[in-house]
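Peer 1: Have a look at this prediction, sequence included:
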Amino acid sequence: MQPRNMSMSGVVDLAALKAAGEAKAKAEQARAQRQDAGAPAPSAASPLVIDVTEETFESEVLQRSSEVPVVISFWAEQAEQSKQLNETLERLVGEYAGRFLLARADVYANQLLFQQFGAQGVPAVFAVLAGQAMPLFQGAAADDQIREVLDQLIAVGEQRFGIVGAPVEAGAAPAAAATPEPRPATPQELALSAAHDALDAGDLGGAVQAYRNVLADEPANAEAKLGLAQAELLQRVQDADPQAVRKAAADNPADVPAQLAAADLDLVGGHVEDAFGRLVDTVRRTAGDDRDAARLRLLELFDVIGADDPRVVTARVALARVLF
């Protein structure tokens, strides 16, 4: 399986997108409280690999996630693939030297935690940033794929939440790091940052326009494309009445706009397979402009989730079958 169940213009699941500003403020408040109390930053003084339980989850993961990205690996003794993935992650956490922490969770000893994260099986890998949980990937993955996801996670922590971790050697006390010379932001970076800020502030119209401005100058900017897809999706559902939308879709299976609206709600609500399945069925039942509308909306939702997500791969195959 491919390791990106994480769309990276920000930390996104969509709920985290809408709460990013609040989460960043909480993270900054937590850091300030620790500084006032004279407490060390958890990421600097603690091991890079921990075994987390339901009882220690708040202190070992949630609180520490305000200082450093925490990667959670759900594993089981009977699942050899999950143990192999843990070995890979343990090696990588040493290489990344404090830029993220690894929390291993035995699913049989932590079934409630496993269920709360909504994992479908093991191995399953999630992350927590500033108290915000998000899926990373499920199943086996190659080193380069895992590194790509980790790099994206760390970048999001820095750019969206102000979380930079504490680079140290595993098992060593942190040394004072030299302050790097700041690099002036490019105009493209400033424009992208403005788009992210608008999205965090709930200014969806402003975010849509800002992402379009970035793409006008840089059409291949993947981060801007993803941000635009997310902002447009949130804009479509922000005033929707979920009950009315779902009733209209159930009562009128042939009503393409009703099915599009319901699929948007499905995705925002985390029912990714339902959203994709609904639109694939709509493509299958329709023709002409209606079919094109359903197909294009499905492709937009693929962009929101990420092309490498296994659910997107499966839905692309299903779409191809009904089209050809």
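Peer 2: That came in fine, so what should we check first? Numbers count the residues shown, from 1 in each chain.

Peer 1: From here on, just use CA atoms for contacts and neighbour counts.
Peer 2: Fine.

Peer 1: Can you tell me the closest non-neighbouring residue to residue 298?
Peer 2: What sits nearest to residue 298 in space, not counting adjacent residues and going by CA to CA, 6 or more residues apart in numbering, is residue 279, at 6.2 Å.

Peer 1: Look at the one you found and say how many residues are nearby.
Peer 2: 28 (other CA atoms under 10 Å).

Peer 1: That one belongs to a strand?
Peer 2: No: going by DSSP: H, G, I helix; E, B strand; the rest coil, the assignment for residue 279 is helix, not a strand.

Peer 1: helix or strand for residue 159, which one?
Peer 2: helix 143-161 (DSSP states H and E).

Peer 1: by contact count, what packs against that helix?
Peer 2: Helices and strands touching helix 143-161, by 3 or more CA pairs under 8 Å, 6 or more residues apart in numbering; DSSP states H and E, are helix 20-37.

Peer 1: With residue 230 as the reference, measure out to residue 199.
Peer 2: Using CA to CA, to the nearest Å, residue 199 is found at 9 Å from residue 230.

Peer 1: cool, and residue 188?
Peer 2: From residue 188 to residue 230 the distance is 19 Å (CA to CA).

Peer 1: for residue 43, same thing?
Peer 2: As judged by CA to CA, residue 43 and residue 230 stand 31 Å apart.

Peer 1: more crowded one of these two?
Peer 2: Neighbour tally, residue 43 and residue 230, criterion other CA under 10 Å: the higher count belongs to residue 230, 29 against 25.

Peer 1: Which element, helix or strand, includes that one?
Peer 2: helix 222-237.

Peer 1: I'd like to know which elements that helix is packed against.
Peer 2: helix 187-200, helix 204-217, helix 256-268, helix 288-305.

Peer 1: if we go to 10 Å?
Peer 2: Packing partners of helix 222-237 (3 or more CA pairs under 10 Å, 6 or more residues apart in numbering; DSSP states H and E): helix 14-18, helix 187-200, helix 204-217, helix 256-268, helix 288-305.

Peer 1: Included below, for side-by-side comparison, is a second structure:
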Amino acid sequence: MNAVNHVVEVSVENFQAEVAEKSKQVPVLLEFYADGAEPSQQLAPLLRRLADEYQGKFILARVDIQQNQQLVQQLGVRTLPTVKVIFEGQMLENLEGSIEEPRLRQVLEQITMSPMERVREQLNVFLDAGDRNNAIEMLQKVIAEEPNNYALHSELCDLLILEGRVDEAKQIIASLPPDSEGINKPKTRLEFLDAAASLASVTELSASVEAQPEDIQARFDLALALIVDEQVEPALEQLLIILKQDREWQEQMARKTMIKIFDLLGAGNIVATAYRRKMFTFLH
């Protein structure tokens, strides 16, 4: 979609079609400007650049205040620049005076999110607060509305496993297509649970490793127990030590296990990024 499609001049005559109607499908930024006015000249290039960058995720509707006094009065425009954000027929934001690019981007990121992105944002809010129960309830409600969104099913399974509701998770996994998006995450977590099921406690395994630091199997068992206990960074530290002790042990089991943990943590995770770098530095 090019600039012609998502930047439009608005008047009283086309306001209903270009703003009111189109805002039902896509957010509209209503820019009030005046030719020759310095505030307008400063803001206009930024808005056009953002409109081009977002490629139709919002419409930039420009109102020349000198030619459209009726709209100015009806919408209560008091100063330049003024940008009003309209979505689904409602005014969401009224930005007046000097408007910096970071503020505009913050508004745009919020209003251009897809419904699924909004779900994931709220999910992250719950998880960052350690509130898995509400995260699970939210996912269950969304899945009821979008039963074919298998990525959400996978995310739900992973949270159920973390909450100890393993049988529920297994039942859901068994009902999903084997190539469902994100399905490897709960499957990997179940693998770790199974591998650690017969192991001693973290305290006992830590004592064993301290008594026999060269015992690679004991250290690997400790790493598995730490993973299941959600002590991911200490687990990665133990696996890194194994790499240094014997990188080829059990067909590079330490490296393969670290990669599985990175996948569990997800792209962009700070811990995963740090230990991926450490692993790469050691191996290469």
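Peer 2: That came through fine. Predicted model only: the values in this text are computed from it and were never measured.

Peer 1: Tell me how they score on TM after superposing.
Peer 2: Remark: TM-score between the superposed chains equals 0.46 [TM-score structural alignment, normalised by the length of the second structure]; 180 aligned residues with a CA RMSD of 4.9 Å.

Peer 1: returning to that earlier point: so which of the helices and strands packed on helix 222-237 of the first structure comes closest to residue 158 of the first structure?
Peer 2: helix 187-200 (12.1 Å; CA to CA).

Peer 1: what's the angle between the closest one and helix 222-237?
Peer 2: 20 degrees (axes from the mean of the first three to the mean of the last three CA atoms, to 10 degrees).

Peer 1: So the residue nearest to residue 298 of the first structure sits against residue 263, correct?
Peer 2: Yes: taking contacts as CA atoms under 10 Å, residue 279 of the first structure lies within contact range of residue 263: 6.9 Å.

Peer 1: joint contacts of these two?
Peer 2: 294, 297-298, 301 (CA atoms under 10 Å, 6 or more residues apart in numbering).

Peer 1: which of the residues you listed lies closest to residue 127 of the first structure?
Peer 2: Distances from residue 127 of the first structure to those, taken by CA to CA, are shortest for residue 301, at 22.0 Å.

Peer 1: So residue 133 of the first structure lies in a strand, does it not?
Peer 2: Yes: under three-state DSSP, residue 133 of the first structure falls within a strand.

Peer 1: Please verify my assumption that it contacts residue 127.
Peer 2: Yes: here residue 133 of the first structure lies in contact with residue 127, judged by CA under 10 Å, at a distance of 5.8 Å.

Peer 1: between these two, who's got more neighbours?
Peer 2: Neighbour count, other CA under 10 Å: between residue 133 of the first structure and residue 127, residue 127 has more, with 26 against 21.

Peer 1: how far away is that one from residue 102 of the first structure?
Peer 2: According to CA to CA, residue 127 of the first structure and residue 102 of the first structure sit 9 Å apart.

Peer 1: Packing partners of the longest helix belonging to the second structure?
Peer 2: Taking DSSP state H as the criterion, the second structure has its longest helix at helix 38-54. Under the contact definition 3+ CA pairs under 10 Å, 6+ apart, helix 38-54 of the second structure sits against helix 3-6, strand 7-9, strand 28-33, strand 59-64, strand 82-87, helix 101-111.

Peer 1: what packs against the third one?
Peer 2: What that stands for is strand 28-33 of the second structure. Using 3+ CA pairs under 10 Å, 6+ apart, strand 28-33 of the second structure sits against strand 7-9, helix 38-54, strand 59-64, strand 82-87, strand 90-96.

Peer 1: Can you lay out those as a markdown table showing distance to residue 126 of the second structure and mean neighbour count?
Peer 2: Output for those, formatted as a markdown table (distance: least, CA to CA, whole Å; neighbours: other CA atoms under 10 Å):
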| stretch | distance to residue 126 of the second structure | mean neighbour count |
| --- | --- | --- |
| strand 7-9 | 37 | 17 |
| helix 38-54 | 28 | 16 |
| strand 59-64 | 32 | 23 |
| strand 82-87 | 26 | 23 |
| strand 90-96 | 24 | 14 |
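
Peer 1: Make JSON lines out of those and add distance to residue 195 of the second structure.
Peer 2: Formatted as JSON lines, those follow (distance: least, CA to CA, whole Å):
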{"stretch": "strand 7-9", "distance to residue 195 of the second structure": "57"}
{"stretch": "helix 38-54", "distance to residue 195 of the second structure": "46"}
{"stretch": "strand 59-64", "distance to residue 195 of the second structure": "53"}
{"stretch": "strand 82-87", "distance to residue 195 of the second structure": "51"}
{"stretch": "strand 90-96", "distance to residue 195 of the second structure": "51"}
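
Peer 1: Tell me which of these lies nearest to residue 71 of the second structure.
Peer 2: Here strand 59-64 is closest among those (CA to CA), at 8.3 Å.

Peer 1: Toward the C-terminus from the closest one, list the very next helix or strand.
Peer 2: Later in the chain than strand 59-64 of the second structure, the nearest helix or strand by DSSP H and E is helix 69-74.

Peer 1: helices and strands around that following helix, which ones?
Peer 2: Short answer (3+ CA pairs under 10 Å, 6+ apart): helix 69-74 of the second structure packs on strand 59-64.

Peer 1: what's the angle from the strand it packs on to helix 38-54?
Peer 2: Using the same axes, to 10 degrees, strand 59-64 of the second structure lies at 160 degrees relative to helix 38-54.

Peer 1: Strand 59-64 of the second structure relative to strand 28-33, how many degrees between them?
Peer 2: 20 degrees.
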